[in-house]
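**Q** A predicted structure for the sequence below; I have some questions about it.
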Amino acid sequence: MTTKLRNLFAIGASAMLLAACQGQDASDTGSSTPADDTTTPDTEETAEFKLGMVTDEGGVDDRSFNQSAWEGMQAWADENGYGADAVDYFQSNDAQDFVPNLNQAIQAEFDIIYGVGFQLAEAVEDVASSNPNQHFGIIDSVVEADNVISLNFRDNEAAYLVGVAAAHTTETNKVGFIGGIAGPVIDKFEAGFVEGVKSVDPAIEVEVRYAESFSDAAIGQQIAAGMYSAGADIIYHASGAVGNGVFTEAADLMESGSEEQLWVIGVDRDQEELGEYSGGNLTLTSSLKGVGAAIQLASNEARDEGFQGGENLIYGLAEDGVGVTEGNMSEEAWTAVQEAMESIISGDIEVPETPGE
């Protein structure tokens, strides 16, 4: 299965053009607003296979993790010529919404229901055990059940590469990492980033902070303000919508005439658009995660060949499951990143998954 991911980001690229404009949350028992159609009534097919997703906190318009998954599902419906009713999402404002949203999705009779994010693992496991005939997917965790497929990523490999980029770019020799909620998944981002920075120059200081949220942009802005004022000139965030606050703070400081060139490193999808300010763009690069494309591929296989419950599919650089954008890197930094990528794929560099490993 993983060999099919060689062109993962190419498969998912069209998803970036689709807007998030559909869905329900746990408090909404009515029908959702249809997504914009790119097909005409004469060519649109009635979907014989339907996908639902339950978001992690942060919402489907978090410009990061949830949004990339939803864009992938919209692209899947569009590329198969299905109507808007082929896909839908159920938005979670917090963990209490997970089970109600999963149950709503079951009632809507989707062929596969994806729980987007490791925080949904327990809810998916519980609901799946009570509904053995319903197929589920879990992103960024493993649920060992015959009716659940698990999709995971070597985020530490992409994080290592943006760490290399940060080390070749910093002018202050101090950079920052802001994580969302601490745990095995975000650990991989932290571990890879720190290792990538230190591989270039062990003397560079890396400040690590956690927001304990994936949705509170104000906390992200507050933490970023402290890091920049303490001398960091680059911040990598792995924090969902919290990262929107990081971009806001960097842009505000640059607009106010910062003496240092400040940068933000995006996560999960190309976040260059978030770095726009009057003087240019402050997104150095973004680590990419092919969540939407992986959902597309797993769903197509389930539809065409049968659902492969119990599988844990893991996607890294070798499978084009994670990656980085060139962004606004210098030629020197981009060359170093490409060399590091080749070394990871060849096995010459083994990136840790746990901080301090």
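**A** Everything's here; your move. Residues are numbered from 1 along each chain as shown.
**Q** going forward, measure contacts between C-alpha atoms and count neighbours the same way
**A** Will do.
**Q** Around the nearest residue to S68 once chain neighbours are set aside, count how many other residues there are.
**A** Leaving aside its chain neighbours, S68 sits nearest to G292 (5.6 Å; criterion: CA to CA, 6 or more residues apart in numbering). Neighbour count for G292, taken as other CA atoms under 10 Å: 28.
**Q** Confirm G292 sits in a helix?
**A** Yes: under DSSP: H, G, I helix; E, B strand; the rest coil, G292 sits within a helix.
**Q** if I read this right, P132 contacts N147, doesn't it?
**A** Yes: P132 lies in contact with N147 (CA atoms under 8 Å); the separation is 6.3 Å.
**Q** thinking again about what came up before, so the residue nearest to S68 is in contact with S64, correct?
**A** No: the pair G292 / S64 is not scored as a contact, 11.2 Å apart, by CA under 8 Å.
**Q** quick one: the helices in the chain?
**A** Along the chain, counting by DSSP state H, helices occupy 8-12, 65-79, 98-107, 121-130, 155-167, 184-200, 217-229, 242-255, 291-305, 331-346.
**Q** among those helices, which is nearest N312?
**A** Of all the helices of the chain, helix 291-305 sits nearest to N312, with 11.1 Å by CA to CA.
**Q** Give me the buried positions along the closest one.
**A** Within helix 291-305, the residues scored as buried using 16 or more other CA atoms under 10 Å are V291, G292, A293, A294, I295, Q296, L297, A298, S299, N300, A302.
**Q** what angle do it and helix 65-79 make?
**A** 40 degrees (axes from the mean of the first three to the mean of the last three CA atoms, to 10 degrees).
**Q** take the one below as the second:
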Amino acid sequence: MRRISNLTRVAVGVASLALAVTACGGTSGDSGGDSGSKEDLGLAIAYDIGGKGDQSFNDAAYAGLQKAADEYGYKTADIEPTEGETDADKEQRLASLARQGYNPVIGVGFAYGPAMKAVASKYPDTTFGIVDSVVEGDNVASLVFAEEQASYLAGVAAAKATKTNTVGFIGGVDIPLIHKFEAGFEQGVEDTSGGKVKVLSQYLTQTAEEGGFSSPDKGKAAAEGQIEKKADVVYQAAGLSGQGVIEAAAKAKVWAIGVDSDQYEQEALASYKDYILTSALKDVGGAVYELAKSVEGGKPLSGVKTFDLKVDGVGLSDSNPEFAKIAGLQDAVEKAKEGIIGGSIKVRTE
């Protein structure tokens, strides 16, 4: 058994790296089934729509994989989705990783739900994980987050930062998961402003297949429309599409609020960072690493594991120095955080 060190929080931001593409996706790790015994292989992750380089959700997952690889010194694999892929394609990808001996195998994103359900029972000796969805199984860990709580804090920040009393929310796809982001944000704005600040809400697409999480041009156009309507703070929960939102905000010299990773710290977004006020964080990297750690320690996690404000599973970044300069913003955010953790503030999920 390898030495296990104490769990540390994983930084959610990583730089974009290029991936090779194979028949079942692309991998930047050594995923050859003949390159070592089963015991030699460690964590594998299969990315959601948008893939690595989104500076957000998928890159946060990669940070967890990188942390595990550095600590345990084992082989890892990270695999890209393919355009227009089916649930059967996802099943093949997960099954291939399990057959090769990777353990755990994590599907990054709710879209892996049906595939995970179909595959996990066929490989009972492999621990599977899924991010943002619940799949039942003795060898499955469902890694879910209280996104509405982080979004509430983003709403508090937006209400304090706006000068036009109009802010915007842009969701990638009109689905229940993203409704949580919208609901928390709107409630945070309303509670902080007493209803004086208007929230403009928009979804880029009705389905993921239409590119809501993978089209920066769609995000940019939506943000430009909201900015024309006087929004001077725009919060996006749109994966790769969010880069377009941030670009539009920077061009118009208004605030953007990032999501999942601390987007102020992302190298690919450096030219826009002065206009990224804050980011609503999901410690996807920490969750991925925690599952890998549990497998390495011989006590694999299973069942539903919820990451919320109480365990620092979600939060709000303050990397931009301007965050501390806006009157009353930090105090309001801290007060709201205490209220959510203490139970005096109940955040809506829809």
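**A** Looks like it came in fine. What you see is a predicted model, and the numbers here were worked out from it, not measured in a lab.
**Q** What TM-score do the two superposed chains give?
**A** Here the TM-score for the pair of chains, by TM-score structural alignment, normalised by the length of structure 2, is 0.85; 322 aligned residues with a CA RMSD of 2.4 Å.
**Q** Of all the helices of structure 1, which one is nearest T285 of structure 1?
**A** Here helix 155-167 is closest among the helices of structure 1 (CA to CA), at 7.0 Å.
**Q** now for that closest one, which elements pack on it?
**A** With contacts defined as 3 or more CA pairs under 8 Å, 6 or more residues apart in numbering; DSSP states H and E, the packing partners of helix 155-167 of structure 1 are helix 184-200, strand 283-289, strand 322-324, helix 331-346.
**Q** looking at the ones you listed, which is buried most?
**A** strand 283-289 (a mean of 27; mean count of other CA atoms under 10 Å).
**Q** residue range for that one in structure 2?
**A** Using TM-score structural alignment, strand 283-289 of structure 1 lines up with residues 276-282 of structure 2.
**Q** can you check stretch 160-168 of structure 1 too?
**A** Here stretch 160-168 of structure 1 aligns to structure 2 at residues 152-160, judged by TM-score structural alignment.
**Q** now the strands: where do they sit in the stretch 1-150 of structure 1?
**A** Along the stretch 1-150 of structure 1, the segments classed as strands by DSSP state E, counting those that start in this stretch run 24-25, 51-54, 87-91, 112-116, 135-139, 148-153.
**Q** Any chance of JSON lines for those, columns distance to I265 of structure 1?
**A** Formatted as JSON lines, these follow (distance: least, CA to CA, whole Å):
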{"stretch": "strand 24-25", "distance to I265 of structure 1": "30"}
{"stretch": "strand 51-54", "distance to I265 of structure 1": "27"}
{"stretch": "strand 87-91", "distance to I265 of structure 1": "26"}
{"stretch": "strand 112-116", "distance to I265 of structure 1": "22"}
{"stretch": "strand 135-139", "distance to I265 of structure 1": "22"}
{"stretch": "strand 148-153", "distance to I265 of structure 1": "19"}
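**Q** Out of those, flag the one nearest E207 of structure 1.
**A** Of all the strands of the stretch 1-150 of structure 1, strand 148-153 sits nearest to E207 of structure 1, with 24.4 Å by CA to CA.
**Q** Return the distance of that closest one from the chain's centre.
**A** 14 Å (CA atoms, centre = their mean, to the nearest Å).
**Q** Next, the mean deviation of it compared to structure 2.
**A** By mean CA distance after the TM-score superposition for structure 1, the fitted strand 148-153 of structure 1 averages 0.7 Å away from its aligned residues in structure 2.
**Q** which residues sit against that strand?
**A** Outside strand 148-153 of structure 1, the residues within contact range by CA atoms under 8 Å, 6 or more residues apart in numbering are 128, 135-143, 289, 294, 308-316, 321-322.
**Q** Over to stretch 184-194 of structure 1?
**A** Contacts of stretch 184-194 of structure 1 (CA under 8 Å, 6+ apart): 118, 140, 154-164, 177, 179-180, 206, 208, 238, 351-357.
**Q** Now do the same contact list for the nearest residue to K337 of structure 2 once chain neighbours are set aside.
**A** Counting by CA to CA, 6+ apart, L153 is the residue found nearest to K337 of structure 2 once chain neighbours are left out, at 7.1 Å. Applying CA under 8 Å, 6+ apart, we find L153 of structure 2 in contact with F185, G188, A280, G315, L316, V333, A336, K337.
**Q** returning to what we had before: including distance to A123 of structure 1, could the helices and strands packed on helix 155-167 of structure 1 go into CSV?
**A** CSV is the format used below for those (distance: least, CA to CA, whole Å):
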stretch, distance to A123 of structure 1
helix 184-200, 17
strand 283-289, 23
strand 322-324, 26
helix 331-346, 34
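**Q** how many neighbours does the equivalent of D146 of structure 1 over in structure 2 have?
**A** In structure 2, D146 of structure 1 lines up with D138, judged by TM-score structural alignment. Look at D138 of structure 2: counted by other CA under 10 Å, it has 14 neighbours.
**Q** Surely D138 of structure 2 touches P300?
**A** No: shown here, D138 of structure 2 and P300 do not form a contact pair, counting by CA under 8 Å, at 10.1 Å.
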